[in-house]
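**Q** pasting the structure only:
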């Protein structure tokens, strides 16, 4: 069985010794090197080409996120798993953007850490269960912000016109419902198409449905 070759990066020697003692108990792992700073980690990766780097975030000088970004830029085949005491959202997302394949907390149990290493070694992505809910919440918030920004250039009346257009109503029907003239509705539709950069009513209707316009209608 091919062993998973691991580099341990932490500025506390006691932590590295504890991790090495733990991983030495498992035949599928081999700790090939250790490092206490980001620069040492980069040098060890170049020297040993590990399969996985177990990276602390808080390091003297350059932090673990920066080291992860440099490692992935130069050695994309090397996986990085962040092992940290910090459950901060910004650090989590910075780590993901830097290319980390895993983010787990040091409070994790030894069995869970082993499973995390096995998963990352197979090319899978893994987050600490305590953090997964927050990731999905952040993604949902970003989606809501994107949807809201989709209509930011439209006036309240244009939003109402677009919503009715998306329901398949004609200009005459929209005019009747909003107590406007057909010509005014026609002008609103032209303005909406221009502001959204769309070519026709069908595109506008599809755009409105895609971005859930009914969630953003004025009272």
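**A** That came through, no problem. Keep in mind the model is a prediction, meaning the values are calculated, not measured.

**Q** okay, CA-based contacts and neighbour counts for the rest of this
**A** Will do.

**Q** how many other residues sit next to residue 16?
**A** Look at residue 16: counted by other CA atoms under 10 Å, it has 19 neighbours.

**Q** Quick check: which element contains it?
**A** Assigned by DSSP states H and E, residue 16 falls within helix 13-23.

**Q** again with residue 207
**A** Taking DSSP H and E as the criterion, residue 207 maps to helix 201-210.

**Q** Could you pull out the buried residues of that helix?
**A** Buried positions in helix 201-210, judged by neighbour count with 16 or more other CA atoms under 10 Å: 201, 204-205, 207-208.

**Q** and of the residues you listed, the nearest to residue 192?
**A** Within the buried residues of helix 201-210, proximity to residue 192 (CA to CA) peaks at residue 204, which comes in at 8.0 Å.

**Q** can I assume residue 83 sits in a strand?
**A** Yes. Counting by DSSP: H, G, I helix; E, B strand; the rest coil, residue 83 is located in a strand.

**Q** Hmm, it is touching residue 104, no?
**A** Yes. When contacts are counted by CA atoms under 8 Å, residue 83 is listed as touching residue 104 (5.1 Å).

**Q** which one's the longest helix in the protein?
**A** The longest helix of the chain (DSSP state H) is helix 129-149.

**Q** between that helix and helix 201-210, what angle do the directions make?
**A** Helix 129-149 and helix 201-210 meet at an angle of 150 degrees, taking axes from the mean of the first three to the mean of the last three CA atoms, to 10 degrees as the criterion.

**Q** which strands and helices sit next to helix 129-149?
**A** Packing partners of helix 129-149 (3 or more CA pairs under 8 Å, 6 or more residues apart in numbering; DSSP states H and E): none among the helices and strands.

**Q** and if we set it to 10 Å?
**A** Here helix 129-149 touches helix 89-98, strand 102-105, strand 126-127, going by 3 or more CA pairs under 10 Å, 6 or more residues apart in numbering; DSSP states H and E.

**Q** before we move on, back to that, pull up the overlap in contacts between residue 83 and residue 104.
**A** The contact sets of residue 83 and residue 104 overlap at 113, 128 (CA atoms under 10 Å, 6 or more residues apart in numbering).

**Q** Check it against this one:
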């Protein structure tokens, strides 16, 4: 039996929160465990519940989305964060992804895509709603991660393969099984790659793999 995905919804609009909750409660594999309407409530609920997925309105993250994401992930490292945003320009340059968020979702997302997104996000995938896809593509050559970290020339083909599988949300055990290697070998590849690229964690490695187009075009993280 598939584990239930625990979700916290954080949005300043009560009607919107109620709508999301109604959609999600119709799916037995998803459980809405809490609702927040203020930014200060989010970390408190995260510490108390440790949800699998946090859906948070971008306006509740404050002026610095990256700082907010880092704050939440430090307290709740197992929680996957999805930024909810109205259609329009992404003013933060997708900095939330670099900080560890797993998704930028449109608040106009369809119920079917919302459920699918939560399932993918909970498994570790990076998701960008189609309405933001062009902005995401345009930002690839200007993102600070492209400028601040090495080009990846020293990364071996096997290390790149492991990084790509991490970007697809696979666990060390799944990677080991698929590549016919031990979990310790996978961990070694991850550690070596993080060191070569001057990255801190698997989330940053996932984003790096996307930004440097290690993932095939058909597998890019768009719904």
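**A** All right, it came through fine. Please read these numbers as outputs of a predicted model, since none were measured by experiment.

**Q** Can you give me the TM-score here?
**A** Laid over one another, the chains give 0.60 as their TM-score (TM-score structural alignment, normalised by the length of the first structure), with 144 aligned residues with a CA RMSD of 2.3 Å.

**Q** picking up where we left off before, report the distance from the longest helix of the first structure to the chain centre.
**A** 9 Å (CA atoms, centre = their mean, to the nearest Å).

**Q** Now that helix: buried residues?
**A** For helix 129-149 of the first structure, a neighbour-count test (16+ other CA under 10 Å) marks 131, 147 as buried.

**Q** now that helix against helix 89-98, angle please.
**A** Helix 129-149 of the first structure runs at 80 degrees relative to helix 89-98, counting by the same axes, to 10 degrees.

**Q** separation between residue 166 of the first structure and residue 174 of the first structure?
**A** From residue 166 of the first structure over to residue 174 of the first structure the distance is 11 Å, taken as CA to CA, to the nearest Å.

**Q** which neighbours do the two share?
**A** Jointly contacting residue 166 of the first structure and residue 174 under the rule CA under 10 Å, 6+ apart are residue 160.

**Q** Make sure residue 53 of the first structure is indeed in a strand.
**A** Yes. Under three-state DSSP, residue 53 of the first structure falls within a strand.

**Q** Next, the contact list for residue 40 of the second structure, please.
**A** 60-61.

**Q** where's it, which helix or strand?
**A** helix 39-49.

**Q** Please identify the buried residues of that helix?
**A** 39, 42-43, 45-46, 49.

**Q** would a markdown table of the residues you listed with distance to residue 161 of the second structure be doable?
**A** Below are the buried residues of helix 39-49 of the second structure laid out as a markdown table (distance: CA to CA, whole Å):
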| residue | distance to residue 161 of the second structure |
| --- | --- |
| 39 | 38 |
| 42 | 35 |
| 43 | 34 |
| 45 | 36 |
| 46 | 33 |
| 49 | 34 |
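
**Q** Closest one of those to residue 64 of the second structure?
**A** Nearest member of the buried residues of helix 39-49 of the second structure to residue 64 of the second structure, counting by CA to CA, is residue 39, at 12.4 Å.

**Q** The closest one reaches residue 65, doesn't it?
**A** No. Between residue 39 of the second structure and residue 65 there is no contact under CA atoms under 10 Å: 11.6 Å.

**Q** quick revisit: just say which of the helices and strands packed on helix 129-149 of the first structure is most tucked in.
**A** Most buried of those, by mean neighbour count (mean count of other CA atoms under 10 Å): strand 102-105, with a mean of 24.

**Q** mean shift of that strand relative to the second structure?
**A** Taken against the second structure, strand 102-105 of the first structure registers an average deviation of 0.6 Å after superposition, with mean CA distance after the TM-score superposition for the first structure.

**Q** The helix or strand following that strand vs the second structure, average offset?
**A** Remark: after strand 102-105 of the first structure, the chain's next helix or strand is helix 110-121, criterion DSSP H and E. Taken over the aligned residues, the distance from helix 110-121 of the first structure to the second structure averages 0.8 Å (mean CA distance after the TM-score superposition for the first structure).

**Q** elements contacting helix 110-121 of the first structure?
**A** Using 3+ CA pairs under 10 Å, 6+ apart as the contact test, the elements touching helix 110-121 of the first structure are strand 4-9, helix 13-23, strand 29-35, strand 52-55, strand 79-84, strand 102-105, strand 126-127.

**Q** what about 6 Å?
**A** Helix 110-121 of the first structure sits against no helix or strand, with contacts defined as 3 or more CA pairs under 6 Å, 6 or more residues apart in numbering; DSSP states H and E.

**Q** Name the residues of that helix that are buried.
**A** Within helix 110-121 of the first structure, the residues scored as buried using 16+ other CA under 10 Å are 113-114, 116-118, 120-121.

**Q** which outside residues touch the helix holding residue 207 of the first structure?
**A** residue 166 (CA atoms under 6 Å, 6 or more residues apart in numbering).

**Q** so that helix matches what in the second structure?
**A** The aligned range for helix 201-210 of the first structure in the second structure is empty, by TM-score structural alignment.

**Q** now residue 100 of the second structure, nearest residue through space, not along the chain?
**A** Spatially, and ignoring its direct neighbours in sequence, residue 100 of the second structure is nearest to residue 203 (5.3 Å; CA to CA, 6 or more residues apart in numbering).
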